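Engineer: Everything below, folded, please.
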Amino acid sequence: MSARIALFTRDLRIHDNPLLSGAGEVVPLFVLDPRLRDLSANRQRFLHQSLADLRTSLRQRGADLVIREGDPVAETVKLAREVDASTITMAGDVTGYAQRRERRLRDERLQVEIVPGVTVLPPGAVRPGGGGNSYRVFTPYFKSWEKAAWRKVTAAPDTITMPAGIAPGILPKTPDGESPDAIAGGETEARLRLRDWLKSLPQYGDEHDDMAADNTSRLSAYLRFGCLSPLELAMAAKSDDSPGAQAYLRQLCWRDFYYQVTAAFPRISTQAMRPAADQNWRYDDDALQHWKDGLTGVPIVDAGMRQLRAEGWMHNRARLITAAFLTKHLGIDWRPGLQWFFRWLLDGDVPNNSGNWQWTAGTGNDTRPYRRFNPIRQAQRFDAEGVYVRRYVPELKNVAGVAVHQPWRLPEPVRRGLDYPGPLESHRDEAVWLRG
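Structural biologist: Down below sits the predicted model:
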């Protein structure tokens, strides 16, 4: 039996990785694509940390991670010829980039085996009744998803047999990211965090929207790079009948939902799913820059944007608030906002980042496309004492209680001493904050 190439993409783990299942010799391969190098410094750092950790795990099992740099298809084909491999095994993925990569590999007349692993259920595993390739509405998808037959979680292999004499290649030095407080990548770190998170899972339903408490899993970046198996995480939640676990299971399903949407609509990052709603945008570079910098004068919005820069991550409720502020309050096109999130987010991926932006902007899979998130009401509800705001907006650290959410209502001498901007000139009408 000839060796096969196990082409790692977004499944950088050894636990529950079907890529490593099966008999025979395996050549684990990852190809660094120079075309993706400049997309996000944060994700580049996280990726390199994850690759280094994966290499260590493979070496402990008698194999190695072969690193190549260049065009992924050309480098994979080249290695396959070197080791006389006729089969390429890789995880199924849904982005346009991933689909083009798969088509090009098949054009090389190699046998390409697609295995699951990026999602709980592969896109297309459940389909709506009456035809159609994907669900457009979440709730019926969730009902089908929850009842579907899931594959079994596979154990990490004890040993991996790899042909001798293959130059493993050098993993370049880990690049610097832009966010000083970003978490570290890698499966080892991910599993430590998973162990701790499962202890908090029963409280998730009550606390996940509490922005100050921050009782969320913070596992999204590990899921995005496949340092954790989404199936393993979903199985843990499914086996726990607590309300918190069931609420978290629903969030994992949202992730799968957007993957099956993207499989059917690969232009989700650039093209509106509801074209009729994708018009009449206002283009204001100054307002957009203030939003990016966390200087809109609306504290809950600015706190979220500053957390994004500092950590390469943002609380999910803050993502909704900041995206809605840009699109529904400032009336600015969702695409520049999406790209700004792509630059900073460790967990930024096409299906979820794009799907959520379209949902918030009213151009995507929302049954209520005209909904608005009032930032002040959101702040008062989900950051009741202003702890989250004061954590990320130090100019307001001495403003007591709920007054921190509306500093423009403070007495004039106090406002002057804050060194904090008032609401944007383009959006000063205070009545805006009182509308739903």
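
Engineer: Every contact and neighbour count from this point should use C-alpha atoms.
Structural biologist: Noted.

Engineer: So Arg103 versus Pro243, what's the distance?
Structural biologist: Distance, Arg103 to Pro243, by CA to CA, to the nearest Å: 43 Å.

Engineer: Please say which of those two ends up with more neighbours.
Structural biologist: For Arg103 versus Pro243, the count of surrounding residues by other CA atoms under 10 Å is larger for Pro243: 15 against 12.

Engineer: Name the nearest residue to the more buried one, sequence neighbours excluded.
Structural biologist: Excluding its sequence neighbours, the residue lying closest to Pro243 (CA to CA, 6 or more residues apart in numbering) is Gly205, at 6.0 Å.

Engineer: now swap in Met273 and tell me
Structural biologist: Gly364 (5.0 Å).

Engineer: Second chain to compare with the first, below:
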Amino acid sequence: MSVAIALFTSDLRVHDQPVLRAALRAADEVVPLFVRDSGVTAAGYDVPNRRAFLADCLASLDASLRRRGGRLIVRSGEVVEQVRRVVREAGAREVHLAAGVSGYAARREDRLRTALEGTCALVVHDSVITVVPPGRLVPSGKDHFAVFTPYFRRWRETDRRAVMAAPRTVRVPPSVDGEPLPVRDAVEGVSPGVPEGGEEAGRARLSSWLTRGIETYEDRQDGLADDATSRLSPFVHFGCLSPVELTERALRADGPGADAFVRQVAWRDFHHQVLAARPESAFSDYRARHDRWRGDLAARRETIAWREGRTGYPVVDAAMRQLRYEGWMHNRARLLTASFLTKTLYVDWREGARHFLDLLVDGDLADNQLNWQWVAGTGTDTRPNRVLNPLTQAKRFDPRGDYVRRWVPELAGVEGAAVHQPWKLDARVRARLDYPDPIVDLTEAGERFARARDLRRGGGT
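Structural biologist: Modelled structure (predicted):
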């Protein structure tokens, strides 16, 4: 019997799964393989929150395969070596893999192709991790779009591949064995609010969102206290949900909410095509502004306060505490906390991006790093020097202070919008709050940033 390998990476699902379907078409038997990559661990990306969510994802994938007569084979170690071993054990003729966008993914594909040459074919599939493959849409004379709006116009008009049904049967050669599946309960240091992972949980959340959430998304997406976003990003990051199917099902919902939601999916594709074309932008400025970021003792202390949610600006602190508790943060909160670190405190965006990757369940290299660069003004933002004023943002997106009171219990008894400026309360009231004064004056911080970027001082938005 002929054998093929479906090498799972960021596509941990059976529905709309081009890698698995292609492997099934190519051979009589298929080895569904996932390698717990030692390279990811060495790079520091194997953090507790994502490790716990991954354990759920693998258990869900294994259960789906078993319902179809198959099973998931899990190995640990260096990817190329583990794939070569399974090729030898199974006598596989082909290895199927989803195309990645990072420099690491590109190197992995190159190493696999070299290692398998002459013994086994490597087949790389696009439109698995993104809706539109990086490199398919390019402006004249360039290798990628650097501005979202023209990219989005082209993205909307581009034909998408058809959504694939889940296979009915998966036959796995009995001679190939794997390790026991990792268990979420064995992972230490997981944030208390990390949700259950896996395709089954993701599809249930998607169905609920399309039924009860997407209709009001356009109007409510920025409301911090409303919690009206889909929270699907962890499932999309691990590939429990296909972005192609997600887009198709959202568009069937129709209306302005669906359009606004699909625009966010396109933003994800946009960042992936930027990273694919400029892999160094994961760690280097996409557009250098010649910043001399603060790194003195005062800056280090302020950065620690930012991480711990003790800056004295309640909306910033609420967001940072939500991140630590849930391994997730509202998109609007991500923008304002990133602006506070990079422009109000004038600290290197890489400090913040690393902290987010340490905690976010949806910690995606393309989205995380390039969103941080967008806010810092070193990325693709066409207004690189905009500053998000935390007080203005709080008034606009948490007008009653409900979001702050939810995550900053010290301020739970403060009524109304006063919760956003507790330093203005009566001194006796303030003394009972156990909440710090602001670590920085916004006016002075704005002037410092203007000097650093050689700008005329302007107001925050």
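
Engineer: re earlier: wait, what's in contact with the alignment partner in structure 2 of the residue nearest to Pro243 of structure 1?
Structural biologist: Alignment note (TM-score structural alignment): Gly205 of structure 1 maps to Glu218 of structure 2. Counting by CA atoms under 8 Å, 6 or more residues apart in numbering, Glu218 of structure 2 touches 256-258, 260-261.

Engineer: thinking again about what came up before, in structure 2, what sits opposite the residue nearest to Met273 of structure 1 in the alignment?
Structural biologist: Looks like Gly364 of structure 1 aligns to Gly379 there (TM-score structural alignment).

Engineer: Same check on Ser220 of structure 1?
Structural biologist: By TM-score structural alignment, Ser220 of structure 1 lines up with Ser233.

Engineer: show me what contacts its match?
Structural biologist: By CA under 8 Å, 6+ apart, the contact set of Ser233 of structure 2 is Asp362.

Engineer: Please verify my assumption that Gly257 of structure 2 contacts Arg212.
Structural biologist: No. Taking contacts as CA atoms under 8 Å, Gly257 of structure 2 lies outside contact range of Arg212: 11.3 Å.

Engineer: between these two, which one's more packed in?
Structural biologist: Gly257 (22 against 11).

Engineer: residues contacting that one?
Structural biologist: 214-219 are the contacts of Gly257 of structure 2 under CA under 8 Å, 6+ apart.

Engineer: just Gly459 of structure 2 next, same as before
Structural biologist: Val387.

Engineer: how far away is it from Thr443 of structure 2?
Structural biologist: Relative to Thr443 of structure 2, and taking CA to CA, Gly459 of structure 2 is found at 9 Å.

Engineer: and the equivalent of Phe397 of structure 2 over in structure 1, what does it touch?
Structural biologist: When structure 1 is aligned by TM-score structural alignment, Phe397 of structure 2 is paired with Phe382. Taking CA under 8 Å, 6+ apart, we find Phe382 of structure 1 in contact with 209-212.

Engineer: do Thr344 of structure 2 as well
Structural biologist: Neighbours of Thr344 of structure 2 in contact, by CA under 8 Å, 6+ apart: 387, 440, 442, 445-446, 449.

Engineer: After alignment, which residue of structure 1 pairs with it?
Structural biologist: Under TM-score structural alignment, Thr344 of structure 2 pairs with His329 in structure 1.

Engineer: do the same with Trp293 of structure 2
Structural biologist: So, by TM-score structural alignment, Trp293 of structure 2 is matched to Trp281.

Engineer: what does His355 of structure 2 align to in structure 1?
Structural biologist: His355 of structure 2 maps onto Trp340 in structure 1, by TM-score structural alignment.

Engineer: before we move on, what SS does Ala165 of structure 2 have?
Structural biologist: When classified by DSSP: H, G, I helix; E, B strand; the rest coil, Ala165 of structure 2 comes out as coil.

Engineer: measure it to Glu245 of structure 2 for me?
Structural biologist: Counting by CA to CA - Ala165 of structure 2 and Glu245 of structure 2 are separated by 10 Å.

Engineer: Gly309 of structure 2 now?
Structural biologist: Distance from Gly309 of structure 2 to Glu245 of structure 2, by CA to CA: 37 Å.

Engineer: Neighbour count for these two, which is higher?
Structural biologist: Using other CA under 10 Å, the more surrounded residue of Gly309 of structure 2 and Glu245 is Gly309, with 23 against 18.

Engineer: wait, what's in contact with that one?
Structural biologist: Contacts of Gly309 of structure 2 by CA under 8 Å, 6+ apart are 316-321.

Engineer: Please produce JSON lines containing these, extended by secondary structure and neighbour count.
Structural biologist: Formatted as JSON lines, those follow (DSSP: H, G, I helix; E, B strand; the rest coil; neighbours: other CA atoms under 10 Å):
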{"residue": "Val316", "secondary structure": "helix", "neighbour count": "27"}
{"residue": "Asp317", "secondary structure": "helix", "neighbour count": "23"}
{"residue": "Ala318", "secondary structure": "helix", "neighbour count": "23"}
{"residue": "Ala319", "secondary structure": "helix", "neighbour count": "26"}
{"residue": "Met320", "secondary structure": "helix", "neighbour count": "26"}
{"residue": "Arg321", "secondary structure": "helix", "neighbour count": "22"}
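
Engineer: Noted, bye for now.
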